[in-house]
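A.B. asks: below: sequence and its predicted model.
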Amino acid sequence: MVMPSWTDPKLGTMKRAALWLVTVVKEDGVFTKEDVKQAFPGVSQADRRVRDLRDHGWQIDTNREDASLGPHEQRFVKQGEPVWEPGRGTRPSTSITQTRRREVLARDGHFCRSCGIAPGEVYAGTYESAQIDIARRVVRQPDGRETTELVAECNRCRVGGRGSVTDLGSMLNRAEALSGLERRMLAGWMEQDRRDFSGAETFWADYRSLPAESRAKVREALKPPAE
């Protein structure tokens, strides 16, 4: 099928925006809201129609997903559904409303469910502060269906988790294989939504981060005294 021109005024704005991204910006290209305005002069909410493409599988990142982008830049990462084709681009919008956003953030404790960082907290070894937003996570159900669920994640984890699929069926199978003691222990952690580490576990994590020479000294100090 021949791809229509993005300048065709008979097409809807979202379809024209999709064609503009594919033929002008191209994948991995960076653009701004000002670029959209210049491409579609006099067209109201053209930038919003670009955002609507995300609901049809298009990946368009902002600096929340891609830290290398400026505050006004967006990157066209990957094409989704060819919305300009007949019968395409008509499914209901799945945009996240502000109300739903607040609900998910409150439910997830206002921190990143992947790494645990809180909003405004600085990443270790950097001067970069974490931003918490809502990510769409693909979950493979036990019956093989794939659904999309919402989760709070920081800007780094959203980028790292792109394209990943959570296998819920596999986790449920692993849960069945746990012993009674392990189930009770996990149930306690889940009830509190936290895990308290023992002194030995905390010590082990610190030990693992030491240079080799220091690890050797710690190992020597922990040797039982000679009888």
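C.D. replies: Received it, and whenever you're ready, just let me know what you need. This one's a predicted model, so the numbers in the text were calculated from it and none came from an experiment.
A.B. asks: from here on, contacts and neighbour counts on C-alpha atoms
C.D. replies: Will do.
A.B. asks: can you tell me the element the residue minimising distance to the centre of the chain falls in?
C.D. replies: The chain has residue 158 as the residue nearest its centroid, 2.5 Å off, counting by C-alpha atoms, centre = their mean. Taking DSSP states H and E as the definition, residue 158 sits inside helix 155-160.
A.B. asks: name the residues that touch that helix?
C.D. replies: Here helix 155-160 makes contact (C-alpha atoms under 8 Å, 6 or more residues apart in numbering) with 64-67, 114-115, 130-133, 135.
A.B. asks: can I get those in JSON lines with secondary structure, neighbour count and distance to residue 1?
C.D. replies: Shown next, in JSON lines, are the contacts of helix 155-160 (DSSP: H, G, I helix; E, B strand; the rest coil; neighbours: other C-alpha atoms under 10 Å; distance: C-alpha to C-alpha, whole Å):
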{"residue": "64", "secondary structure": "coil", "neighbour count": "20", "distance to residue 1": "35"}
{"residue": "65", "secondary structure": "coil", "neighbour count": "22", "distance to residue 1": "33"}
{"residue": "66", "secondary structure": "coil", "neighbour count": "18", "distance to residue 1": "33"}
{"residue": "67", "secondary structure": "coil", "neighbour count": "14", "distance to residue 1": "37"}
{"residue": "114", "secondary structure": "coil", "neighbour count": "14", "distance to residue 1": "42"}
{"residue": "115", "secondary structure": "coil", "neighbour count": "11", "distance to residue 1": "45"}
{"residue": "130", "secondary structure": "coil", "neighbour count": "20", "distance to residue 1": "44"}
{"residue": "131", "secondary structure": "coil", "neighbour count": "19", "distance to residue 1": "42"}
{"residue": "132", "secondary structure": "strand", "neighbour count": "23", "distance to residue 1": "42"}
{"residue": "133", "secondary structure": "strand", "neighbour count": "21", "distance to residue 1": "38"}
{"residue": "135", "secondary structure": "strand", "neighbour count": "23", "distance to residue 1": "34"}
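A.B. asks: got another one to weigh against that:
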Amino acid sequence: MVLPSWTDENLGTMKRAGLWLVSVVGEGSTFTKDELRQAFPGVSQIDRRMRDLRDHGWQIDTNRDDITLEPHEQRFVRQGEPVWEPGKGRAKSTVSVTATQRREIMSRDGNFCRSCGISGGQTYAGTFESAQLDIARRQVRQSDGAVSVELVTECNRCRVGGRQLTAEPADVLAQVRQLGRLERRVLAGWIADDRRPFSTVERLWAEYRALPEESRIRIRQVLDSADTD
């Protein structure tokens, strides 16, 4: 199918922006804000119209999503719905998260990533990279099988990695029901405190898993030698 021209001003700005990404930039390639504005001179809010494509399944990463990008760069990762086709590209029912909602959700979530537990500004283990917190839209499968979208606080790493995941509360609940009384009490305590205290051995296991293979070998050698002493 022949694509419409992204220069056709009879199309809406969002549709033209999508066509420009497909026709000029190409999936997997980067572009700058200046290049975008030069392609659409005189078009107001072109940045916002570009962001609107994300509501239609398009993945366009910034340096908050991909640390290899510079602040002025974005990467066109994947095309979503062909918004220029008839019947496509209509406004979604979801709305942008306001600054007030963002603060409320982060406060509700304890101001840390609900996936990995890191706080905003905290450095990832073994790196000099600081975590940035934002609001992620997570797909959640309900008990009737329908999939809805819920908002959750996540760091930049987890937000990117979890985009294609669907939460399954029913599976979690089924496993909770299989727990013994003591295990249920322990879990209920962690949930009430909204934190799980890890033992020294558990923390060491997590740190060991994050080490490069050569370093893991040295740890194993020390443990093996200790067993033979």
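C.D. replies: Noted; the coordinates are in hand. All figures in this text were calculated on a predicted structure; none of them were measured in a lab.
A.B. asks: got a TM-score for the pair?
C.D. replies: The TM-score (TM-score structural alignment, normalised by the length of structure 1) is 0.89; 218 aligned residues with a C-alpha RMSD of 1.9 Å.
A.B. asks: immediately after the helix holding residue 158 of structure 1, which helix or strand?
C.D. replies: Helix 155-160 of structure 1 is succeeded, C-terminally, by strand 165-167 (DSSP H and E).
A.B. asks: and that next one, what does it pack onto?
C.D. replies: When contacts are defined as 3 or more C-alpha pairs under 8 Å, 6 or more residues apart in numbering; DSSP states H and E, strand 165-167 of structure 1 sits against strand 132-140.
A.B. asks: switch to 10 Å and redo it
C.D. replies: With contacts defined as 3 or more C-alpha pairs under 10 Å, 6 or more residues apart in numbering; DSSP states H and E, the packing partners of strand 165-167 of structure 1 are strand 132-140, strand 146-154.
A.B. asks: which residue ranges of structure 2 form helices?
C.D. replies: For structure 2, applying DSSP state H gives helices covering 13-20, 33-39, 46-52, 99-108, 156-161, 169-177, 181-193, 200-209, 213-228.
A.B. asks: can you say which of those is packed in most?
C.D. replies: Most buried of those, by mean neighbour count (mean count of other C-alpha atoms under 10 Å): helix 13-20, with a mean of 22.
A.B. asks: compared with structure 1, how much does it deviate?
C.D. replies: Comparing helix 13-20 of structure 2 with its match in structure 1 after superposition yields a mean distance of 0.6 Å (mean C-alpha distance after the TM-score superposition for structure 1).
A.B. asks: distance-wise, check the counterpart of residue 215 of structure 1 in structure 2 relative to residue 217 of structure 2.
C.D. replies: Aligning on TM-score structural alignment places residue 215 of structure 1 opposite residue 223 in structure 2. Distance, residue 223 of structure 2 to residue 217 of structure 2, using C-alpha to C-alpha, to the nearest Å: 10 Å.
A.B. asks: one more: residue 109 of structure 2?
C.D. replies: Residue 109 of structure 2 is 38 Å from residue 217 of structure 2, where distance means C-alpha to C-alpha.
A.B. asks: on that earlier part again, residue contacts, the match of residue 215 of structure 1?
C.D. replies: residue 217 (C-alpha atoms under 10 Å, 6 or more residues apart in numbering).
A.B. asks: then residue 100 of structure 1?
C.D. replies: Counting by C-alpha under 10 Å, 6+ apart, residue 100 of structure 1 touches 106, 134, 150.
A.B. asks: closest to residue 44 of structure 1 among those?
C.D. replies: Checking the contacts of residue 100 of structure 1 against residue 44 of structure 1 by C-alpha to C-alpha gives residue 134 as the nearest, at 26.7 Å.
A.B. asks: just give the number of residues close to that closest one.
C.D. replies: Residue 134 of structure 1: 20 surrounding residues under other C-alpha atoms under 10 Å.
A.B. asks: ok, now the one 3 residues further on?
C.D. replies: When neighbours are defined as other C-alpha under 10 Å, residue 137 of structure 1 has 20 of them.
A.B. asks: and it, how close does it get to residue 155 of structure 1?
C.D. replies: Distance from residue 137 of structure 1 to residue 155 of structure 1, by C-alpha to C-alpha: 14 Å.
A.B. asks: now swap in residue 88 of structure 1 and tell me
C.D. replies: When C-alpha to C-alpha is the yardstick, residue 88 of structure 1 and residue 155 of structure 1 sit 31 Å from each other.
A.B. asks: can you check residue 85 of structure 1 too?
C.D. replies: From residue 85 of structure 1 to residue 155 of structure 1 the distance is 33 Å (C-alpha to C-alpha).
A.B. asks: can you check residue 99 of structure 1 too?
C.D. replies: To residue 155 of structure 1, residue 99 of structure 1 is 20 Å away according to C-alpha to C-alpha.
A.B. asks: if we can go back for a sec, and the helices of structure 2 as CSV, adding distance to residue 60 of structure 2?
C.D. replies: Below are the helices of structure 2 laid out as CSV (distance: least, C-alpha to C-alpha, whole Å):
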stretch, distance to residue 60 of structure 2
helix 13-20, 11
helix 33-39, 12
helix 46-52, 8
helix 99-108, 21
helix 156-161, 11
helix 169-177, 29
helix 181-193, 35
helix 200-209, 31
helix 213-228, 33
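A.B. asks: closest one to residue 122 of structure 2 among those?
C.D. replies: helix 156-161 (11.9 Å).
A.B. asks: which part of structure 1 matches that closest one?
C.D. replies: Under TM-score structural alignment, helix 156-161 of structure 2 corresponds to residues 155-160 of structure 1.
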